[in-house]
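Trainee: Need the 3D shape of this:
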Amino acid sequence: MGIQDIIEGKKQWRAHMARVKALPPDYQIVYKEMQRYIFKVGPVDLLDGSLLSGIVDFFEEGVATDRGVLELTGNDVAAFCDDLLKNSRTYADIHQESIGGKPGTAEK
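Mentor: The predicted structure is shown next:
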């Protein structure tokens, strides 16, 4: 990754965050909580994928149709995020595999 890639990545991130800041305050709060949750769970392809920008697209559509953010996500935002990530490989899956277990299972 060269310096140009880093600069372009920063430009894209700033443009993405400008879209988030253009959302109504309740949407911004839910987005930031979703972002925090997704960053903790850590899908491996987060930087390569379009998950976060897809969420902003979804929220922008909700604003355009005059719907509340919890009408879109439901009251359990973490469960909504889990549904978004259910087919994504996470760093937790990689760690579980490295210690010999199957992803999504805990050793007893």
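Trainee: contacts and neighbour counts: CA atoms only from here.
Mentor: Noted.
Trainee: For the biggest helix by length in the chain, which helices and strands make contact with it?
Mentor: In the chain, assigned by DSSP state H, the helix with the most residues is helix 3-21. Judged by 3 or more CA pairs under 8 Å, 6 or more residues apart in numbering; DSSP states H and E, the packing partners of helix 3-21 are helix 25-41, helix 51-64.
Trainee: residues making contact with the shortest one?
Mentor: Residues outside helix 51-64 that contact it (CA atoms under 8 Å, 6 or more residues apart in numbering): H16, R19, V20, L23, P24, Y27, Y31, Q35, G68, V69, L72.
Trainee: one more, for comparison:
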Amino acid sequence: MGIQDIIEGKKQWRAHMARVKALPPDYQIVYKEMQRYFIKVGPVDLVDGSLLSGIVDFFEEGVAGGKGVLELVGNDVAAFCDDLVKDSRTYADIYQESISGEPGTAEK
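Mentor: Below is the predicted model:
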């Protein structure tokens, strides 16, 4: 990864966060909670950015449709997040696989 890639990544992240800040306050709160949840759960493909930007797209459509954020995601935000990544491999899965093997065979 070169310096240009890092600079471009920062530009994309700033543009993404500008979109988040343009959302109504209740949407921003739920987005930040979802972001925290995903960082804890750790879907491996979170780093490519499509999951978080897809959520912002979904939220922008909800705002345009005049819906509240809980109308979109429901009262259990964690369950909504789990449904989004249910087929994704997580860092927790990788860890479980590493400890379930024979002693001394875990990948380093």
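Trainee: Export the contacts of helix 51-64 of the first structure to TSV and append columns for distance to C81 of the first structure and neighbour count.
Mentor: Output for the contacts of helix 51-64 of the first structure, formatted as TSV (distance: CA to CA, whole Å; neighbours: other CA atoms under 10 Å):
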residue	distance to C81 of the first structure	neighbour count
H16	19	14
R19	20	15
V20	17	22
L23	19	16
P24	20	14
Y27	15	21
Y31	10	20
Q35	9	16
G68	17	15
V69	14	20
L72	12	14
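Trainee: quick one: which two of the residues you listed are the most distant?
Mentor: Greatest spacing in those, by CA to CA: H16 and G68 (21.0 Å).
Trainee: Can you tell me which of the helices and strands packed on helix 3-21 of the first structure is nearest to D76 of the first structure?
Mentor: helix 25-41 (10.8 Å).
Trainee: how big is the angle separating that closest one from helix 3-21?
Mentor: 140 degrees (axes from the mean of the first three to the mean of the last three CA atoms, to 10 degrees).
Trainee: how about helix 25-41 of the first structure, aligned to which bit of the second structure?
Mentor: Alignment of helix 25-41 of the first structure against the second structure: residues 25-41, by TM-score structural alignment.
Trainee: Relative to the first structure, what is the average displacement of that stretch?
Mentor: Its matched residues in the first structure lie on average 0.4 Å from stretch 25-41 of the second structure after superposition (mean CA distance after the TM-score superposition for the first structure).
Trainee: hmm, who's touching that stretch?
Mentor: Stretch 25-41 of the second structure is contacted from outside by 20-21, 46, 52, 55-56, 59, 68-69, 77-78, 81, 90-92, using CA under 8 Å, 6+ apart.
Trainee: which parts of it are buried?
Mentor: Y27, Q28, V30, Y31, M34, Q35, F38, V41 (16 or more other CA atoms under 10 Å).
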